[in-house]
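Colleague: sequence unknown, structure follows:
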């Protein structure tokens, strides 16, 4: 048995520090690397949809009032509607929310696209929430600065 070890030691090359080469080994990966998975996205952040400004809030021009997917809330006085059905203030003023009877204009492009299920219910009154902006009344006093 000792002669076998001596034969192995005699035939191996010695590395610096008198260490035989067969004592130093490098291991490779023992597992196959895994591929990329498509279902590990995790949770995405919310879109912050819903009512952003409530009744009585003072808003400036261009402030977003409601973000919505459908037409849950409709634009009223001094309120515009964006391409993604977002309601925004067209002027400075106070927000007023009202619930009114909905009488659709079937010729409008938004109603032609999103109001198809309401056409069958034309006999039943539909009530929707409208957002209005009441602007500040202009001052009635006038001060003459210069006369031409």
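Modeller: Thanks, I have it. Values in this document were obtained by computation on a predicted structure and should not be read as measured data.

Colleague: only C-alpha atoms from now on, for both contacts and neighbour counts.
Modeller: OK.

Colleague: where along this protein do the strands fall?
Modeller: Per DSSP state E, the chain carries strands over the ranges 14-15, 19-20, 50-51, 58-59, 64-67, 73-75, 79-81, 87-89, 93-101, 127-134.

Colleague: take a look at this one as well, against the first:
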């Protein structure tokens, strides 16, 4: 038997803390301190990789609200402004002068002489070493014997 939210609250009328959690009667607790309801977790907006760490293609570098950190070389950006590694390599963070596109709202400010520095995240790709040799390079043409 499924109960609606209102029926559930009236069913548990004797226990006040449970009613406050399910119906959301209170928005602040003592001393005006806001608090998430029990069971609601944070968004985990943070840096997942640090500078100098090795990352693989597709790994999340950092999650952010808004565009605070900009993608650099070999770094992609998702719809929710999450920075993702586009290639395998080492993470590098730099502070660079911003050079916006003409359709950007910051373009006019930079054009008038304002310098804006932003943090960029780059992935420096590691060189790929040859792990295997071709069969034609290892065998001579004279090594085959006819039987």
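Modeller: Noted; the coordinates are in hand. Values in this document were obtained by computation on a predicted structure and should not be read as measured data.

Colleague: deepest-packed of the strands of the first structure, please.
Modeller: strand 87-89 (a mean of 25; mean count of other CA atoms under 10 Å).

Colleague: show me what contacts the residue mapped onto residue 56 of the second structure from the first structure?
Modeller: For residue 56 of the second structure, the aligned position in the first structure is residue 60, judged by TM-score structural alignment. Taking CA atoms under 8 Å, 6 or more residues apart in numbering, we find residue 60 of the first structure in contact with 89, 91, 92, 93.

Colleague: excluding sequence neighbours, find me the nearest residue to the counterpart of the third one in the second structure.
Modeller: Okay, so that is residue 92 of the first structure. Counting by TM-score structural alignment, residue 92 of the first structure lines up with residue 88 in the second structure. Ranked by CA to CA, 6 or more residues apart in numbering and with sequence neighbours excluded, the top spatial neighbour of residue 88 of the second structure is residue 56, at 4.3 Å.

Colleague: center of the first structure - which residue?
Modeller: residue 47 (2.9 Å; CA atoms, centre = their mean).

Colleague: residue 109 of the first structure: which of the strands of the first structure is closest?
Modeller: strand 79-81 (12.3 Å; CA to CA).

Colleague: give the aligned equivalent of residue 125 of the second structure in the first structure.
Modeller: Alignment note: residue 125 of the second structure maps to residue 135 in the first structure; criterion TM-score structural alignment.

Colleague: on that earlier part again, can I get the contacts of residue 60 of the first structure in a markdown table with distance to residue 114 of the first structure?
Modeller: Shown next, in a markdown table, are these (distance: CA to CA, whole Å):
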| residue | distance to residue 114 of the first structure |
| --- | --- |
| 89 | 22 |
| 91 | 27 |
| 92 | 29 |
| 93 | 29 |
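
Colleague: I'd assumed residue 86 was in contact with residue 63 of the first structure.
Modeller: No: judged on CA atoms under 8 Å, residue 63 of the first structure makes no contact with residue 86 at a distance of 10.4 Å.

Colleague: and these two? Which one has more around it.
Modeller: residue 86 (21 against 17; other CA atoms under 10 Å).

Colleague: and the closest residue to the more buried one other than its chain neighbours, what does it touch?
Modeller: Distance criterion CA to CA, 6+ apart; nearest residue to residue 86 of the first structure, sequence neighbours excluded, is residue 67 at 4.8 Å. Neighbour list for residue 67 of the first structure: 48, 49, 50, 51, 52, 85, 86, 87 [criterion: CA under 8 Å, 6+ apart].
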